[in-house]
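*Asks:* Fold the stuff below for me.
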Amino acid sequence: MAATSSTATTHLIVGSTSRLHNTRTTKFFQNGVVLTQKKTLSLRRRRSASIPPTAVLPFDLSPPPIDHDLLETVKSEGAKISGEGIVETFGNDGEALDAADNGVAAVDLSHFGRIRVSGDDRIQFLHNQSTANFEILREGQGCDTVFVTPTARTIDIAHAWIMKNAVILVVSPLTCSSITEMLNKYVFFADKVEIQDITKQTCLFVVVGPKSNQVMRDLNLGDLVGEAYGTHRHYSVNGMPITVGVGNVISEEGFSLLMSPAAAGSVWETLLSQGAVPMGSNAWEKLRIIKGRPAPGKELTNEFNVLEAGLWNSISLDKGCYKGQETISRLITYDGLKQRLWGICLSAPAEPGSPIIVDGKKVGKLTSYTLGRKESDHFGLGYIKRKDALGGDTVTVGDNIVGTVVEVPFLARQSPPLLSKSSSS
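*Replies:* Just a heads-up that it's a prediction; the model follows:
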């Protein structure tokens, strides 16, 4: 029996090694074997009964040969690219946002920073330099952690993957250089720690939307579906390593994919062939604000501390001393939070930095604004004094823009400790 197909299709071949083949060329089926006439993408995960899955492929992210054809690939799909090489839009922002809500979208976040922390003392070092408890994590696990100043003012949230030979940190493009410099500053002579900015040696994609799990299953990566946030495993694309993890920058759902630039074009095309809608950075920023994920230079600045930003899930309250720990402990012990971050549904466009007013008194500041999914919708993020407004309350932003205070998904899933009744406000 023989059959042909001229469109992008996916075929799963079951055997001792699981493989995904994807190509845009003609395929022939003969006796259960797929023969292709052009280069085929193979996403392969080796299995062994005696070796744990996360230890199958030692993955230390040594800089690969650069063969970066990703930008050419996305250009052919209508992408508008900035002078810095950031994919701004595919001209489909509305469709991409709808896919993030109801289907699945793929986003190239290769402009985000990636920092590799290696050396025998890497876990203890990060444990002391950020808010999460790294000592309880094991290879193949991950977490969010926050870099703060000694007075607990926020610098950035980092998503961390614990690998066999290193910890990989994903941070904002705005803070990557400063965090790398800061970490190097705190590496002392006897410390066995190395800090490396690997942003240019890697690419990062994220998959968002309720159909993300199905895409993973169709790519034979279903073993990650249902795993804890931050769980990650290593695979191979045409012999090149790729790490796939649970969750993405703005949500515990979806997935993140870290790979060599040489593999990026093939992986991107494979995601789109599975029905993922491409999303550019403009729509991603809109989604960030709507979901309520704080960003450096906006919600994460020297004006606000990590608890006011609501980043409770990234903070260990019972580990030993770390930078900012004394301030955080005092704020919790004495219920010292004066303001908190909220979403605000607005009646009109508003400028970030505009005052938030209640009964003629300034009670906060707008930090981010975006046009909503409809042209008549306007949405922002802002800090408001706890005693002056709660969810559902009406505020004024700027001179005469009406706002309604609302909870946002990213902050709603944070789990603060049980404090006094007023502190949960």
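
*Asks:* all contacts plus neighbour counts: C-alpha atoms, from now on.
*Replies:* Fine.

*Asks:* neighbouring contacts of stretch 241-259?
*Replies:* Outside of stretch 241-259, the residues within contact range by Cα atoms under 8 Å, 6 or more residues apart in numbering are 59, 159, 202-210, 212-213, 224-225, 227-236, 240, 260, 288, 291, 293, 410.

*Asks:* Buried ones among the residues you listed?
*Replies:* Buried members of the contacts of stretch 241-259, scored by 16 or more other Cα atoms under 10 Å, are 59, 159, 202-210, 212-213, 224-225, 228-236, 260, 288, 291, 293, 410.

*Asks:* In helices only, show me the residues you listed.
*Replies:* Secondary structure from DSSP state H places Ser212, Asn213, Arg288, Lys291, Phe410 of these in helices.

*Asks:* Okay, strands next: where are they in the stretch 101-250 of the chain?
*Replies:* Using DSSP state E, counting those that start in this stretch, the strands assigned to the stretch 101-250 of the chain run over residues 105-108, 113-118, 142-148, 154-162, 166-171, 194-197, 203-208, 232-237, 240-248.

*Asks:* Give me the spatial nearest neighbour of His234, chain neighbours excluded.
*Replies:* In space, and not counting its chain neighbours, His234 is closest to Thr243: 4.5 Å by Cα to Cα, 6 or more residues apart in numbering.

*Asks:* part of a strand, is Gly91?
*Replies:* No: using DSSP: H, G, I helix; E, B strand; the rest coil, the secondary structure at Gly91 is coil, not a strand.

*Asks:* Now for it: which residues touch it?
*Replies:* Listed by Cα under 8 Å, 6+ apart, the contact set of Gly91 reads Gly78, Ala79, Lys80.

*Asks:* was I right about the last one contacting Asp93?
*Replies:* No: the criterion here is Cα atoms under 8 Å, and Lys80 misses it with Asp93 at 11.8 Å.

*Asks:* how close does Thr23 sit to Arg44?
*Replies:* From Thr23 over to Arg44 the distance is 15 Å, taken as Cα to Cα, to the nearest Å.

*Asks:* returning to what we had before: neighbour count for Lys80 and Asp93, which is higher?
*Replies:* Higher neighbour count among Lys80 and Asp93: Asp93, with 21 against 17, using other Cα atoms under 10 Å.

*Asks:* Next, the structure of the following sequence, for comparison with the previous one:
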Amino acid sequence: MSSSEQLRPTALDAVHRALGATMTDFAGWDMPLRYGSERDEHVAVRTRAGLFDLSHMGEITVTGPEAAALLNFALVGNLASAGVGRARYTMICRTDGGILDDLIVYRLAEAEFLVVANASNAQTVLDALRERSAGFDAEVRDDRDAYALIAVQGPESPGILKALTDADLDGLAYYTGLPGTVAGVPALIARTGYTGEDGFELFVEPGHAVALWQALTEAGAGAGLVPCGLSCRDTLRLEAGMPLYGHELSTALTPFDAGLGRVVKFEKEGDFVGRAALREAADRAASTPPRVLVGLVAEGRRVPRAGYQVVSGGEVIGEVTSGTPSPTLGRPIAMAYVDAAHAAPGTPGVGVDIRGSHEPYEVVALPFYRRQK
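*Replies:* Predicted coordinates:
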């Protein structure tokens, strides 16, 4: 970003600065990276609760009699089969099967859907949906300015939110959303998240964001709620084995290459963008698996980073996509694509080339961390 371009602040910008947050450029947004210790923020989410500003995410509303048909054509999932109030994790792909973005889509009404894209890909997704809407009786609307998004994540999050809403949170299953009121603020209350913990994402008008943040902060004070930045969000999602676009996902990979072929619904009615290429990718994955996404746990203390080579017997067998010190495991961890012959948990002799030194790593199944339910 050139110095002449201004970073976009969220509605909570003044709150973050008053809390002493370290701010960073994230996809053109001025976002809180951390407020203090990112390790302390991470541990708070795992053991108590954390409060996140996620207003950089890209919201796109699709409405109209053929909204479901459009999304079934434009995306790889079966959105037409989603009930009102349900959310689906899905992807939008190119005609060659390459992943443009991974998405969460909420069905708000029979003819209304909310598509939530990653900040860095929001314009790409918007443009693709508009292009693919030709011939469908449906409207694609850019709603990035219509929402602020606040998440409360962690084992104490249900109790914190219950203090502020009369919505039926006990009846709100994972990957569902319902309209309600939180601290007097109208919100879409979604039981979703990117941390591996129970939690909620609250979509509200930007003008209500500060009041909602303050109410959640006060309600969570006794439960150990702390504000959390993007840095700990990344370590939390990595421990939970959740992919990040630009790291585990890209246009160079199909969902089958990423081990996420389950999101592609060939059985749905009608054609969809990328169907033929994705069928070929599915057949390839079934016969000769490509590189497989695995977990790596360090035997030592050196931290692998994206792009580092995974090695075995002097040969390059893969590449790290994400790496970090794991507060929960107490050791460095990484996700990496490795040749299928070396992908089984416990495969001996696997290491990561860290600046010329081949550091030993254990191959493990993902995720590294799974919460107790």
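
*Asks:* picking that back up, out of the strands of the stretch 101-250 of the first structure, flag the one nearest Leu272 of the first structure.
*Replies:* strand 105-108 (7.5 Å; Cα to Cα).

*Asks:* The closest one against the second structure, how far on average?
*Replies:* With the two structures superposed, strand 105-108 of the first structure lies on average 1.1 Å from its match in the second structure, counting by mean Cα distance after the TM-score superposition for the first structure.

*Asks:* what's that strand in contact with?
*Replies:* With Cα under 8 Å, 6+ apart as the test, strand 105-108 of the first structure has contacts from 87, 96-97, 99, 203-209, 271-272, 276-281, 284.

*Asks:* Please tell me which residues of the second structure that strand aligns onto.
*Replies:* Strand 105-108 of the first structure corresponds to residues 50-53 of the second structure when matched by TM-score structural alignment.

*Asks:* what two of the ones in helices among the buried ones among the contacts of stretch 241-259 of the first structure have the greatest distance between them?
*Replies:* Farthest apart among these - using Cα to Cα - are Asn213 and Arg288, which lie 20.6 Å from each other.

*Asks:* what residue is smack in the middle of the first structure?
*Replies:* Central residue of the first structure (Cα atoms, centre = their mean): Val249, 1.6 Å from the mean position.

*Asks:* which residue in the second structure lines up with it?
*Replies:* Per TM-score structural alignment, Val249 of the first structure is aligned with Tyr194.

*Asks:* Give me the buried positions along stretch 366-383 of the first structure.
*Replies:* For stretch 366-383 of the first structure, a neighbour-count test (16+ other Cα under 10 Å) marks 366-373, 378-383 as buried.

*Asks:* what about it, how long is it end to end?
*Replies:* Length of stretch 366-383 of the first structure, first residue to last, Cα to Cα: 7 Å.

*Asks:* which residues touch that stretch?
*Replies:* Under the contact criterion Cα under 8 Å, 6+ apart, stretch 366-383 of the first structure has outside partners 94, 97, 286, 289-290, 292, 298-299, 339-356, 364-365, 397.

*Asks:* please redo it, this time with the cut-off set to 6 Å
*Replies:* Contact with stretch 366-383 of the first structure is made by 286, 298-299, 340-346, 352-354, 364-365, as judged by Cα atoms under 6 Å, 6 or more residues apart in numbering.

*Asks:* which stretches of the stretch 201-350 of the second structure form helices?
*Replies:* Under the criterion DSSP state H, counting those that start in this stretch, the stretch 201-350 of the second structure contains helices at 209-220, 230-239, 275-287.

*Asks:* Between strand 177-182 and the first one, find me the angle.
*Replies:* Computed with axes from the mean of the first three to the mean of the last three Cα atoms, to 10 degrees, the direction of helix 209-220 of the second structure lies at 80 degrees from that of strand 177-182.

*Asks:* Give the helix, strand or coil label for the closest residue to Leu346 of the first structure other than its chain neighbours.
*Replies:* Nearest non-adjacent residue to Leu346 of the first structure, counting by Cα to Cα, 6+ apart: Gly403, 4.4 Å away. Using three-state DSSP, the structure places Gly403 of the first structure in strand.

*Asks:* can you pull the contacts of the residue in the second structure that Gly403 of the first structure lines up against?
*Replies:* In the second structure, Gly403 of the first structure lines up with Tyr361, judged by TM-score structural alignment. If you count contacts by Cα under 6 Å, 6+ apart, Tyr361 of the second structure has them with Leu296, Val297, Ala298, Glu299, Val350, Gly351.

*Asks:* Top of those residues by number of neighbours, please.
*Replies:* Within these, most neighbours by other Cα under 10 Å means Leu296, with 28 neighbours.

*Asks:* What lines up with that residue in the first structure?
*Replies:* Per TM-score structural alignment, Leu296 of the second structure is aligned with Ile344.

*Asks:* Okay then, goodbye and thanks.
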